[in-house]
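Asks: Mind looking at a prediction? Sequence and model below.
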Amino acid sequence: MIDFYTWGTPNGHKIRIMLEACGLEYRLHLVNILNKEQFAPEFLKISPNNKIPAIVDSEGPGGQPISVFESGAILIYLAEKCGKYLPQDPRQRVEVMEWLMWQMGGFGPMLGQAHHFNKFAPEPVPYAIERYCAEAHRLWGVLDERLASREFVCGQMSIADFAIYPWANRFEFQKIEPEQYANVHRWMEHMKSFDFVQTGLLTPEG
């Protein structure tokens, strides 16, 4: 059994998509980040960077429990556990890891800044809005080019798709019209056709 600590954010969604895709049994534990529950001492024992998502797998390596924090690390752990969505072929594996790191290092953080300054900042900051919206468009352009000749980001469906899609799905927060990026739009429509993706995007309920 996997205990899954989450909230309704893109990083939380990516892990729920993976859990559903792998058919793994899990329990939802809501960590209300609006109420700062991520700073609770018991949660910090699992996720020392006070961020969701995090998991505790009661049947970890050697049959012993293990906790994992950071969404990219969780995706890799789950892929190795279930033997899916992360190729064994070294070249293909590197490709998936590249695009997972692209999401972790750029697509997520930069779009997260766009979300903040477009939707949540207490007052408009024009410089920040212009900067992060411009970077959002640049990153969407990179992804659009990547998908020009591929059904999925790395050819076959992988953890790279699960990592990137929830962030692309918040396009309104980025002032992006997906139709501007035809290849990304096609890929997004394909991704949302999967039941496990739809379930993964559901807002957790208490």
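Replies: All right, it came through fine.

Asks: From here on, just use CA atoms for contacts and neighbour counts.
Replies: OK.

Asks: what packs against the lengthiest helix in the chain?
Replies: Identified as the longest helix of the chain according to DSSP state H is helix 126-146. Helices and strands touching helix 126-146, by 3 or more CA pairs under 8 Å, 6 or more residues apart in numbering; DSSP states H and E, are helix 108-115, helix 182-191.

Asks: need the helices for the protein, in chain order.
Replies: Using DSSP H, helices in the chain cover 10-22, 41-44, 71-82, 90-102, 108-115, 126-146, 159-168, 182-191, 195-200.

Asks: Take those helices and write them to a markdown table, including mean neighbour count.
Replies: Shown next, in a markdown table, are those (neighbours: other CA atoms under 10 Å):
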| stretch | mean neighbour count |
| --- | --- |
| helix 10-22 | 24 |
| helix 41-44 | 14 |
| helix 71-82 | 18 |
| helix 90-102 | 17 |
| helix 108-115 | 21 |
| helix 126-146 | 17 |
| helix 159-168 | 24 |
| helix 182-191 | 17 |
| helix 195-200 | 18 |
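
Asks: A further structure is provided below for comparison with the first:
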Amino acid sequence: MSEPTGYVPPEVWTWDRESGGRFASINRPIAGPTHDKVLPVGKHPLQLYSLGTPNGQKVTILLEELLAAGYSGAEYDAWLINILEGDQFGSGFVDVNPNSKIPALVDRSGAEPVRVFESGAILVYLAEKFGAFLPTSGAARAEALSWLFWQVGSAPFLGGGFGHFYAYAPVKIEYAINRYAMEVKRQLDVLNRRLAEHEYIAGADYTIADMAIWPWYGGLLRGELYGEAATFLSTHEYEHVQRWTKQLAARTGVRRGRIVNRATGPLEEQLRERHDASDFETKTADKLAAQ
């Protein structure tokens, strides 16, 4: 692995846009909009503005699970936010999420619209709104929320740490890759030990904790994240996480939710926007290309 040499941090840091690598265009040291752009609004009370990354998939999986469970009020419009084109810096999106990160949700079912940003907050909001996939009290609720926030705190090590330095950084830094690979392996062991004793993350019941963790760690075990990372990290060793990953992948809500707002990967797994349940049958990228 090539190692950068001779770098000495300056007394005062300044932004060098050209040093940002593959994602230089989406990162900057200031907040706020770069341009005026009104967000579209569809026919359903729930308006989701997102991208089919692991964080985006968390919310669409929950919405599809709610619909599969019979909660018709969970119908939603999902609008694609292309972060590589700077959609997250449009004025309308910044009004919904001042942090300019996907996903962001607007609930228009009441007298006044309610904005919700940060994927974990959206999961809790929707679970409480519909009274599903989150225990209402006691130890069961505490367990589910603990694992949900475990994921929120752990994902930066997997994505922003390991994934960035292993797959995206313009140079391979052995120290950084080793540091974050060790942490991801430890996290996988945490999950493996937990799932050795419980069917789902929070215990006997399927909850938003599973929906939050699966797109990240299930995606890693399925070989969907960071190139050859599954081989590099020997993810086959985590047999109980493998069992759980396959179990959730078979669910209709997961199969549907994981492809919403996706703009990469196999064409049959890209539903760039979702406005009706029938879109899964008629508007995936492979079907649109065949028209």
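Replies: Okay, I see it. In this text the structure is predicted, and so the values were computed from the model without any measurement.

Asks: TM between them?
Replies: The TM-score (TM-score structural alignment, normalised by the length of the first structure) is 0.94; 203 aligned residues with a CA RMSD of 1.3 Å.

Asks: rewinding a little: mind checking the helices of the first structure for the one nearest to residue 58 of the first structure?
Replies: Across these, residue 58 of the first structure has its closest neighbour in helix 71-82 (12.5 Å, CA to CA).

Asks: neighbouring contacts of the closest one?
Replies: 11-12, 14-15, 18-19, 22, 52-55, 68, 85-86, 100-101, 104, 159, 163 (CA atoms under 8 Å, 6 or more residues apart in numbering).

Asks: Stretch 51-60 of the first structure now?
Replies: 1-7, 11-12, 15, 31, 38, 46-47, 64-71, 74.

Asks: Quick one: map residue 194 of the first structure onto the second structure.
Replies: In the second structure, residue 194 of the first structure lines up with residue 251, judged by TM-score structural alignment.

Asks: got the helices and strands packed on helix 126-146 of the first structure as TSV, with distance to residue 203 of the first structure columns?
Replies: Below are those laid out as TSV (distance: least, CA to CA, whole Å):
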stretch	distance to residue 203 of the first structure
helix 108-115	18
helix 182-191	18
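
Asks: closest to residue 148 of the first structure out of those?
Replies: Going by CA to CA, the one of those nearest residue 148 of the first structure is helix 182-191, 5.6 Å.

Asks: chain center to the closest one: distance?
Replies: 16 Å (CA atoms, centre = their mean, to the nearest Å).

Asks: any chance of the helices of the first structure in CSV, plus distance to residue 175 of the first structure?
Replies: Shown next, in CSV, are those (distance: least, CA to CA, whole Å):
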stretch, distance to residue 175 of the first structure
helix 10-22, 16
helix 41-44, 34
helix 71-82, 25
helix 90-102, 21
helix 108-115, 9
helix 126-146, 7
helix 159-168, 11
helix 182-191, 15
helix 195-200, 23
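
Asks: what's near enough to touch the match of residue 194 of the first structure?
Replies: Not one residue lies near residue 251 of the second structure by CA under 8 Å, 6+ apart.

Asks: how does it look with 10 Å?
Replies: 61, 65, 68, 257 (CA atoms under 10 Å, 6 or more residues apart in numbering).

Asks: again, but for residue 181 of the second structure
Replies: 157, 158, 161, 162, 163, 165, 166, 175, 187, 229, 232, 233.

Asks: Quick check: the aligned residue for it in the first structure?
Replies: Alignment note (TM-score structural alignment): residue 181 of the second structure maps to residue 133 of the first structure.

Asks: What of residue 132 of the second structure?
Replies: Aligned by TM-score structural alignment, residue 132 of the second structure pairs with residue 84 of the first structure.

Asks: My guess is its match contacts residue 21. True?
Replies: Yes. Residue 84 of the first structure sits in contact with residue 21 when judged by CA atoms under 10 Å, with a separation of 9.0 Å.

Asks: quick one on the thing from earlier: residue 167 of the first structure is nearest to which of the helices and strands packed on helix 126-146 of the first structure?
Replies: Per CA to CA, nearest to residue 167 of the first structure of these: helix 108-115, 6.4 Å.

Asks: which residues touch the closest one?
Replies: 10-11, 101-104, 106, 116-121, 128-137, 139-140, 163-164, 166-168, 170-175.

Asks: Enumerate every residue touching whichever residue in the second structure pairs up with residue 16 of the first structure.
Replies: Superposed on the second structure with TM-score structural alignment, residue 16 of the first structure falls opposite residue 60. Applying CA under 10 Å, 6+ apart, we find residue 60 of the second structure in contact with 48, 50-52, 66, 76, 78, 103, 123, 211, 253-254, 256-261, 274.

Asks: buried set for stretch 26-37 of the first structure?
Replies: 26, 28, 29, 30, 31, 33, 37 (16 or more other CA atoms under 10 Å).

Asks: What's the match for residue 182 of the first structure in the second structure?
Replies: Match for residue 182 of the first structure (TM-score structural alignment): residue 239.

Asks: Check residue 152 of the first structure too.
Replies: Per TM-score structural alignment, residue 152 of the first structure is aligned with residue 200.

Asks: What degree of burial does its match show, as a neighbour count?
Replies: Residue 200 of the second structure has 19 neighbouring residues, counting by other CA atoms under 10 Å.

Asks: Surely it is in contact with residue 207?
Replies: Yes. Using CA under 10 Å, residue 200 of the second structure makes contact with residue 207 at a distance of 7.9 Å.

Asks: so stretch 83-103 of the second structure matches what in the first structure?
Replies: The aligned range for stretch 83-103 of the second structure in the first structure is 33-53, by TM-score structural alignment.

Asks: What separation do you get for residue 173 of the first structure and residue 30 of the first structure?
Replies: 23 Å (CA to CA, to the nearest Å).

Asks: same check, this time on residue 23 of the first structure
Replies: Using CA to CA, residue 23 of the first structure is found at 20 Å from residue 30 of the first structure.

Asks: go on, residue 133 of the first structure?
Replies: 30 Å.
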